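Engineer: With the sequence up front, the predicted model follows.
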Amino acid sequence: MRVLIVLLACLTASAHATRPFQAQITCPVGGEQFTANLIGSSHYFSRGLDLRPIGGGPAPWPLPQCLTNGLVLYKDKFSERELEKLQVLVPSADYQALRVPHTQYYLAAWLQRHLDESPALIASTLLQATWQANAQQYSSYALAALEQYKLVLRQAELSPKARLRDSLVAGELERRLARYDDAQTRFSKLKQELPPDAPELLVIDLQLKLIAERNSAPHAIPAQKKPSSATPGAAQPLRDGVAPVQPTPPPGLAG
């Protein structure tokens, strides 16, 4: 299946109402019980070039976060080894200092780094942190995400489909950061490598046009007819480390 099919899975879907729900959660660090307001499902009209869902609900979906210590629960269960680390990390001055100036997904990425999660998962989380970022946060978040995607792209075992997908995201981050020369080099190379009928060329040609205009503003993925095999509105889990797109709730938390 073409990479663009993954990027455009939601593009022609009708918008469905966002389904919020509440979940009773026990914080794995400290044992605090709290009620989290979460999203059970949501469909979108389209996605941005950075894969941010457009229309239909919040993006990214909120994650459960312990009220007192601020632990962001980016997955439903931590291993015993991870819990031992979290007992030290969460109350630390470093983590607590991040709570006010930074978003949930940035905090989640910080935790993921310290828990030795996969580079792909950290890249995905940082990308979604850019969706939450305000004007002051965006550049630092996008730069952190870009560096993580570069790390992922250096992995020899990365599949061709994943390499193309992550290269498109990295190029988008470079353009948004006004690193136009880097972005142009990346997209020009991708264009040379792809066959002339590759659907990803829709994205690449738009990117090259925006780069020539020195345009660093967000833009939507160009519309394309949905292949019959695509599932409208399909969303991938945050923690799967594969598709850096809108997450589903952790198992056991869906209403």
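Structural biologist: Sure, I can see it. Numbers count the residues shown, from 1 in each chain.

Engineer: switch to C-alpha atoms for all contacts and neighbour counts from now on
Structural biologist: Noted.

Engineer: Please enumerate the helices of the stretch 1-150 of the chain.
Structural biologist: Applying DSSP state H, counting those that start in this stretch to the stretch 1-150 of the chain gives helices spanning 3-7, 80-89, 93-98, 104-114, 119-132, 135-153.

Engineer: So which residues of the protein form strands?
Structural biologist: In the chain, the strands defined using DSSP state E lie at 19-26, 33-41, 46-47, 53-54.

Engineer: hang on, the earlier thing: name the stretch among the helices of the stretch 1-150 of the chain that sits most buried.
Structural biologist: helix 119-132 (a mean of 25; mean count of other C-alpha atoms under 10 Å).

Engineer: tell me the angle of it relative to helix 104-114?
Structural biologist: 160 degrees (axes from the mean of the first three to the mean of the last three C-alpha atoms, to 10 degrees).

Engineer: Now do helix 119-132 against helix 135-153, angle only.
Structural biologist: For helix 119-132 against helix 135-153, the angle by the same axes, to 10 degrees is 160 degrees.

Engineer: for helix 119-132, the distance to its chain's centre please.
Structural biologist: Remark: helix 119-132 is offset 4 Å from the chain centroid, using C-alpha atoms, centre = their mean, to the nearest Å.

Engineer: Likewise for stretch 17-35?
Structural biologist: 22 Å.

Engineer: For that stretch, buried residues please.
Structural biologist: 25, 27-29, 34 (16 or more other C-alpha atoms under 10 Å).

Engineer: structure B:
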Amino acid sequence: MKASAARWTATIVLALAVAWPGAAGATTYVTETFTCPIGGEKFKARSVVSNITFGQRPDGKPYSPLPVYPIPECPSNGLLLFEKDFGEDELAVLAAAIATDEYRAMHDRETPRYRAWWLMTRLKRPALERAYMLFQAPWESDDDWDRKVRYMAAFVNEVAALERTEDEADAWFWITLRAANSLRELGHFEKAAAMIERATAPGNLPGDPEAAEGARTYVEALAALVAERNPLSEPASLVPARFAAVRCTVPRPALTPSEERACARPEVAEAVAEFKTRDDEGRKLTGEAAIRFLDQRRRAHD
């Protein structure tokens, strides 16, 4: 069911990318030549010049033609260049790490960001940096629910060990809320509620008034989903209107109360009306008909 939902999301992302003005060709690349700092191998890889996003999911993954940027990887030894430069002592640590059987076995089993996080732990990178790398690893695993669960659990554990400091207070606040969302998606609703409470303790909200207001909006929606025991990765109440339009039109499973309220917003009705695609004969479909057609196509291929 989870893998099916991921394929459904991919279908909708493509449809919305086509429908959105200016979206076509929005992701551009340049080919760069890299030199592997271990072994000296030269290789070419693409770097992103421009991209476009259409908002994000509750877990922070952007709706985009390229939601996760590639990390250059040395072809021969698998070293991921997740930083521009490494010191000599760091390269010695990395050389030993990538030579292990454990790391080599990861190549076909784990995603780049998870492997980068693993290497960062060997370098003893700051905990918050490691958490942000691991935060993105589940985005690379929408097609593998078991792996995604493993990554979300590891992310939650990493965040649970973080200490709040004044210098990184806002970053700590947001990463802690993202961990609360991971707990919600994992179905650990009581732990999710406790994590929200930890993040929003007095004095923890961002100091900037606009950021604080955005935080309150996110927290209110997330807390409602937790109270409703809603584990969906794309609930109607915490995705952009164009994506909520899909969930509101074909609500499987049934909408929870906070989602029903979100579906009643005028901007969602407008998004449904603006939805466009073409059927198998090339005929233009709009509104609910377009969404239901894509839903039927998705179910036919499951």
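Structural biologist: Thanks, I have it. Because the structure is a prediction, the values reported are computed rather than measured.

Engineer: And the buried residues of stretch 17-35 of structure 1, which two are furthest apart?
Structural biologist: Pairwise distances across the buried residues of stretch 17-35 of structure 1 peak at 12.5 Å for 29 and 34 (criterion: C-alpha to C-alpha).

Engineer: okay, which residue is most central for structure 2?
Structural biologist: Of all residues in structure 2, the one closest to the mean position by C-alpha atoms, centre = their mean is residue 61, 2.5 Å from it.

Engineer: Tell me the residue in structure 1 aligned with that residue.
Structural biologist: When structure 1 is aligned by TM-score structural alignment, the residue opposite residue 61 of structure 2 is residue 52.

Engineer: got it, and residue 248 of structure 2?
Structural biologist: Using TM-score structural alignment, residue 248 of structure 2 sits opposite a gap in structure 1.

Engineer: Who are the contact partners of whatever residue of structure 1 lines up with residue 98 of structure 2?
Structural biologist: Matched by TM-score structural alignment, residue 98 of structure 2 corresponds to residue 90 in structure 1. Residues near residue 90 of structure 1 by C-alpha atoms under 8 Å, 6 or more residues apart in numbering: 29, 69-71, 96.

Engineer: For those residues, which pairs are in contact in structure 2 too?
Structural biologist: For the contacts of residue 90 of structure 1, the aligned pairs still in contact in structure 2 (both residues aligned by TM-score structural alignment, their matches' C-alpha atoms under 8 Å) are 69-71, 96.

Engineer: Neighbour-wise, which one of those leads?
Structural biologist: Neighbour counts for those (other C-alpha atoms under 10 Å) peak at residue 71, which has 24 neighbours.

Engineer: quick one, what contacts that one?
Structural biologist: Each residue near residue 71 of structure 1 by C-alpha under 8 Å, 6+ apart is listed here: 27, 29, 65, 90.

Engineer: and if we set it to 6 Å?
Structural biologist: Contact partners of residue 71 of structure 1, counting by C-alpha atoms under 6 Å, 6 or more residues apart in numbering, are residue 65.

Engineer: Give the aligned equivalent of it in structure 2.
Structural biologist: Residue 71 of structure 1 maps onto residue 79 in structure 2, by TM-score structural alignment.

Engineer: now swap in residue 177 of structure 1 and tell me
Structural biologist: Under the pairing rule here (TM-score structural alignment), the equivalent of residue 177 of structure 1 within structure 2 is residue 186.

Engineer: what's the burial count for its match?
Structural biologist: Residue 186 of structure 2 has 18 nearby residues by other C-alpha under 10 Å.

Engineer: Equivalent analysis for the one 5 residues further on, please.
Structural biologist: For residue 191 of structure 2, the number of neighbouring residues by other C-alpha under 10 Å comes to 14.

Engineer: Excluding sequence neighbours, find me the nearest residue to it.
Structural biologist: residue 183 (6.7 Å; C-alpha to C-alpha, 6 or more residues apart in numbering).

Engineer: How many residues are close by the one you found?
Structural biologist: Residues contacting residue 183 of structure 2 under the criterion other C-alpha under 10 Å number 24.

Engineer: Quick check: it vs residue 155 of structure 2, distance?
Structural biologist: Per C-alpha to C-alpha, to the nearest Å, residue 183 of structure 2 is found 10 Å from residue 155 of structure 2.

Engineer: Include distance to residue 218 of structure 1 when you put the helices of the stretch 1-150 of structure 1 into JSON lines, please.
Structural biologist: Listed next are the helices of the stretch 1-150 of structure 1 as JSON lines, based on distance: least, C-alpha to C-alpha, whole Å:
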{"stretch": "helix 3-7", "distance to residue 218 of structure 1": "16"}
{"stretch": "helix 80-89", "distance to residue 218 of structure 1": "35"}
{"stretch": "helix 93-98", "distance to residue 218 of structure 1": "26"}
{"stretch": "helix 104-114", "distance to residue 218 of structure 1": "20"}
{"stretch": "helix 119-132", "distance to residue 218 of structure 1": "11"}
{"stretch": "helix 135-153", "distance to residue 218 of structure 1": "12"}
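
Engineer: Go through the ones you listed and name the closest to residue 162 of structure 1.
Structural biologist: helix 3-7 (7.9 Å).

Engineer: Could you give the separation of that closest one from the chain centroid?
Structural biologist: In this view, helix 3-7 of structure 1 has its centroid 15 Å away from the chain centroid, taken as C-alpha atoms, centre = their mean.

Engineer: And the contacts of it?
Structural biologist: By C-alpha under 6 Å, 6+ apart, the residues outside helix 3-7 of structure 1 that reach it are residue 200.

Engineer: Ok, stretch 274-294 of structure 2 next?
Structural biologist: 272-273.

Engineer: again, only this time at 8 Å
Structural biologist: Under the contact criterion C-alpha under 8 Å, 6+ apart, stretch 274-294 of structure 2 has outside partners 11-12, 15-16, 19, 242, 246, 249-250, 272-273.
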